[in-house]
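Novice: sequence first, predicted coordinates after that:
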Amino acid sequence: MEMFLDGTFTPARDGRVMPVTDPTTGESFDTVPLAGPADADIAIRSAARAFETWKRTPVTERARIQKTCAAALRAAAPEVGALLSRELGRPLPGCLHEISRSAELLDIYAEEGLRLQATLSLGSATGEKTIVTRDPVGVVVAITPFNYPINLLMFKLGAALVAGCTVVAKPSEDTPLSTLKIAQIFHAAGLPAGVFNVVTGDRALGEALVAHPTPRKIAFTGSVAAGKAIAAAAAGTVKRLTLELGGQSPAIVCADADLDKAATAIARHGFANSGQFCYRVNRVYVERPVYADFLARLTAKVAAMTVAPAGGAGELGPLVNAKIFANSDQQIADARAKGGRILTGGARLTGPGFDGGYYLPPTLIADATPDMAVMREETFGPVIGLAAVDSPAEALAQANDSRFGLAAFVFTRDLARGLMLCEGLEAGSVWLNDIQRSSHFVPFGGMKESGLGREKGRYGVESYLEYKTMYLSYEVPE
């Protein structure tokens, strides 16, 4: 498949390509262009031309087109879902669910765009008026990861489009095909040429996009290290930033918690998408009186999870590539060397249907200590560390002893204690007594090194707008 620029599929200027691999077998099944700086410039120029018209398109029309795109995405779900499943390795039901949530977010952003307003100050003198309005930022570069490539793109694209911005998207090298297909679908649904462009390539392409002087904003989801590099490069032209970076999210299980409910929620959330997402449960602190009981309940639920071999059925798929697998594998080895107990999982799956991919079963590590990597660094894989604590206060202190601050989770029947812990946790989102998917209506983002800015709801749309104050003077009839 080729890049999608200015409404048409386009090869790289120099003709280079890179493979797209099926993670379940390790086999290449397609190629996409390996674009460079010249291709980045072409895409950005296309977006800049389209911006001159798109920013003047009434927001009611932008919202109408966006809702049409959402409907087209739903209609194409079987085709897009199959493509996403092939390039990501996730079982098809999870891919279809991602498409459904993505279309829902597009609709919500469109509705939030219709609620945007300017204000007129009442404090002006006679013959003067002061209007505060908002203009679209301009051309936006959206750089997205492999794990939820459609949904995390819509975090950015849906907000940018309804705000009046145009977008150049660079998907992950692992999952470019679904993004390219969506660009084609949206163009056919009525999105004008150049408003949404997709370029494919490696890190060098991302660097060229960030360094280009024309874009006014970079929206990025990915690692802390990459986010810091983007922020440093963007400072040269004072680009606006939305950075949703890594997470190392803690859960606190108090002695009075509903242990079965807590175990169910942590197992479901911690191992969804084979642990390949940023705000999953990574580490758990359990009060000592219920530690053994909770470990037994959680182990039983996790051990019952199924991993789908190539061509087979199951709840979880493989990790997307060798690098992602190696991170989990190294954290398991580190925990073993430091005295951690492997309760379930812990070793790569092999045999028919597994040998071609990086399959790791859901893994629980008990008696984890603060010096273990699984308790300090993002895993991005199906591994959870667990530790006993003597009090909720100790759990809170250990939970906050981290450079990350994306999400956190608390389980207790005592509402006052739960609210105290939620308020004390240094995280952008906190869940009490259950773990639902993050809502599309409220802000999502992190504290500390987990990022800058917020996405979703009106908060996401507003991050693609600049305030403008207009001072008006006029003659007052006598």
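Specialist: Thanks, I have it.
Novice: could you use CA atoms for every contact and neighbour count after this?
Specialist: OK.
Novice: the helix or strand that contains E79: what's the following helix or strand?
Specialist: According to DSSP states H and E, E79 maps onto helix 77-88. Tracing the chain C-terminally past helix 77-88 and defining elements by DSSP H and E, one meets helix 92-114 next.
Novice: which residues sit against that following helix?
Specialist: 59-60, 62-64, 66-67, 70-71, 73-74, 77-78, 80-82, 84-85, 148, 150-151, 154-155, 158-159, 162-163, 273, 440-441, 456-458, 461 (CA atoms under 8 Å, 6 or more residues apart in numbering).
Novice: can you list which of the residues you listed are found in helices?
Specialist: 59-60, 62-64, 66-67, 70-71, 73-74, 77-78, 80-82, 84-85, 150-151, 154-155, 158-159, 162-163, 457-458, 461 (DSSP state H).
Novice: count of residues packed around the nearest residue to T412 once chain neighbours are set aside?
Specialist: Spatially, and ignoring its direct neighbours in sequence, T412 is nearest to A257 (4.1 Å; CA to CA, 6 or more residues apart in numbering). By other CA atoms under 10 Å, the residues close to A257 number 20.
Novice: and L83, by the same measure?
Specialist: 20.
Novice: enumerate every residue touching it.
Specialist: Contacts of L83 by CA under 8 Å, 6+ apart are 177-178.
Novice: surely E378 touches R280?
Specialist: No: assessed by CA atoms under 8 Å, E378 is found out of contact with R280, at 9.8 Å.
Novice: neighbour count winner among those two?
Specialist: R280 (31 against 24).
Novice: A399 versus the closest residue to the more buried one other than its chain neighbours, what's the distance?
Specialist: Spatial nearest neighbour of R280, chain neighbours left out: G270 (5.0 Å); criterion: CA to CA, 6+ apart. Here the distance between G270 and A399 works out to 16 Å (CA to CA, to the nearest Å).
Novice: how about F146?
Specialist: 27 Å.
Novice: what do you get for D293?
Specialist: Distance of D293 to A399, given as CA to CA: 21 Å.
Novice: the more surrounded of these two?
Specialist: A side-by-side neighbour count of D293 and A399, using other CA under 10 Å, places A399 first with 27 against 12.
Novice: put this next to the first one:
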Amino acid sequence: MADSDIVCISPIDGRELVRRPIMSETAIDSTIASAREAQKAWRNTSLSERAGKVSAFLDALLAMNQEVVPEIAQQMGRPVRYGGEFRGVEERARHMIGIAEKSLHPIPADDEKPGFRRMIKREPVGLVLVIAPWNYPYLTAINTIVPALMAGNAVLLKHASQTVLAGERFQMAMDRAGMPKGLFQNLHLSHDQTSRILGSGLVDHCNFTGSVSGGRAIERAAAGTFTSLGLELGGKDPAYVREDANIDHAIENLVDGAFFNSGQCCCGIERIYVHEKHYDRFVEGAIDLVNTYVLGNPLDETTTLGPMAHKRFADLVRQQNAEAVAKGAKAHIDAKKFPADAGNSAYLAPQVLTDVDHAMSVMREESFGPTVGIMKVKGDEEAIRLMNDSPYGLSAAIWTSDVDAAEAIGEKLETGTVFMNRCDYLDPALAWTGVRDTGRGASLSRLAYDSLTRPKSYHLRQI
């Protein structure tokens, strides 16, 4: 493989699916210059005009769904039966378009002073670089692309090599919508080129979704440039099933939350704490449900669990499972029931582990795969302590019939989002954020516009 190429290897069969040459340095500089020029005009357009163009882009993207669904399966392994990501894409995009006027409206001074006009306006930061991941190639990117454009910015997109076609789909939709030339540009960049762009201060804001190590590399590259950063990094999201939970609902939703997309979800459930009253029933129900999964080719409509995006990701989960069993955990799923898992490919059988503890990496380090550990707890205090025993903090889910109890527990959890009786979902009206090694900054909600704009104060005195 040439160093100048970006290559996607399909997890379906390990064969090369897509190859693209990386951009030349001259092309990069020209692209950035054209984006700057386009942004000068775009920032002066009305919000209604921006909304019309961004909505046209969204419509053009949604019209590609039939082609996109199998492309996602081929690139990163999600089964076609689930129909892609565009329902969530549309929900998030239309919400952010809808709240733009209110979110970007000038903020009057807290107190009135006769003879003065005082306010804070929101101005676009300028040029926004979006570095998008492969696990949800459209959903994650849309979180920043739409509000960035609505706020009056230009956008550069660097997509993961595993989902290089998603970046090209974004560009195609922008072009079909008649977006101003240069305002949005999809770039094929190497890691070194991305670091150069950040280190040279050529962009004003960067949003990165990926690993903790990747986030640290982004911070190092941007150090000293004063480029603002939004980082959504690792997670080890917990769930707690209380004594008053609807146990059948909890089993169904938590199994889906742990194994959908082969566990490759930023806010997927990776560890479950169950009240001792429900523990045996929960474990039995979870095992029964997981055993109904069909591991296979994601292009097959009968497949409910596709391969992981790459063999090395599957190997990491295999290592975590093996370590847990070696330390005394019990593995409940017989891999032989999932013949597609030959032990040496991206195809990995799901696994449910019990007799686990926090000395095992599967309960503390990100798995990002189809495995989950289940622990018995005596009550809220023990569950809270264990849920907080993690270097990450993206979301946490509580299964209970008591809303007040869920809120009270949530106040003690060190996390970005607290769910009750659901998981693995982003509400576009709420900020998507994390604590600790999960990152910094916020996307979605009106707070997303704060990171994509800068305040400008007006203190106007009449004489």
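Specialist: Received, thanks. Please read these numbers as outputs of a predicted model, since none were measured by experiment.
Novice: still on that earlier bit, now do the contacts for the residue nearest to T412 of structure 1.
Specialist: So A257 of structure 1 contacts 411-413 (CA under 8 Å, 6+ apart).
Novice: what's the closest non-adjacent residue to the counterpart of I145 of structure 2 in structure 1?
Specialist: Under the alignment (TM-score structural alignment), I145 of structure 2 pairs with L157 of structure 1. In this structure, L157 of structure 1 finds its nearest non-sequential neighbour in V167, 7.0 Å apart by CA to CA, 6+ apart.
Novice: what do we get in structure 2 for the one you found?
Specialist: So V167 of structure 1 corresponds to V155, using TM-score structural alignment.
Novice: now for its match: which residues touch it?
Specialist: Contacts of V155 of structure 2 (CA under 8 Å, 6+ apart): 35, 127-130, 145, 148-149, 183-185.
Novice: repeat that for S328 of structure 1.
Specialist: Counted by CA under 8 Å, 6+ apart, S328 of structure 1 has contacts 379-383.
Novice: switch the cut-off to 7 Å
Specialist: 379, 381, 383 (CA atoms under 7 Å, 6 or more residues apart in numbering).
Novice: among those, which ones are in strands?
Specialist: V383 (DSSP state E).
Novice: still contacting in structure 2, which of the contacts of S328 of structure 1?
Specialist: Among those, the contacts conserved in structure 2 (both residues aligned by TM-score structural alignment, their matches' CA atoms under 7 Å) are 379, 381.
Novice: just the closest of the contacts of S328 of structure 1 to D22 of structure 1, please.
Specialist: G381 (17.8 Å; CA to CA).
Novice: that closest one -> structure 2?
Specialist: Under TM-score structural alignment, G381 of structure 1 pairs with G369 in structure 2.
Novice: which non-adjacent residue is nearest that match?
Specialist: Closest to G369 of structure 2 by CA to CA, 6+ apart is G263, at 4.2 Å.
Novice: so who does the residue opposite that neighbour in structure 1 once aligned touch?
Specialist: Aligned by TM-score structural alignment, G263 of structure 2 pairs with G275 of structure 1. Going by CA under 7 Å, 6+ apart, G275 of structure 1 touches 380-382.
Novice: most centrally placed residue in structure 1?
Specialist: L152 (4.4 Å; CA atoms, centre = their mean).
Novice: and that one, how far is that from L105 of structure 1?
Specialist: Per CA to CA, L152 of structure 1 is found 10 Å from L105 of structure 1.
Novice: with M3 of structure 1 instead?
Specialist: In terms of CA to CA, M3 of structure 1 sits 24 Å off from L105 of structure 1.
Novice: the two: who's more crowded?
Specialist: M3 (29 against 23).
Novice: is it true that F146 of structure 1 touches S172?
Specialist: Yes: at 5.2 Å, F146 of structure 1 and S172 qualify as touching, with contact defined as CA atoms under 7 Å.
Novice: what is the neighbour count of the counterpart of T304 of structure 2 in structure 1?
Specialist: Aligned counterpart of T304 of structure 2 in structure 1: E315 (TM-score structural alignment). By other CA under 10 Å, 17 other residues sit near E315 of structure 1.
Novice: quick one, strands of the stretch 301-450 of structure 1?
Specialist: For the stretch 301-450 of structure 1, applying DSSP state E, counting those that start in this stretch gives strands covering 341-344, 363-366, 383-389, 407-411, 429-432.
Novice: onto which residues of structure 2 does the first one map?
Specialist: Read it as strand 341-344 of structure 1. Using TM-score structural alignment, the match for strand 341-344 of structure 1 in structure 2 runs over residues 330-333.
Novice: give me the distance between that stretch and the centre of its chain.
Specialist: On the basis of CA atoms, centre = their mean, to the nearest Å, stretch 330-333 of structure 2 sits 29 Å off its chain's mean C-alpha point.
Novice: contacts for it next, please.
Specialist: 287, 325, 351-355.
Novice: of these, which pair is most distant in space?
Specialist: I287 and V325 (16.7 Å).
Novice: so who does the aligned partner of I107 of structure 2 in structure 1 touch?
Specialist: Aligned by TM-score structural alignment, I107 of structure 2 pairs with T119 of structure 1. Applying CA under 7 Å, 6+ apart, we find T119 of structure 1 in contact with 131-133.
Novice: if we can go back for a sec, what's around the match of I145 of structure 2, how many residues?
Specialist: 26.
Novice: ok, now R458 of structure 1?
Specialist: Neighbours around R458 of structure 1, by other CA under 10 Å: 22.
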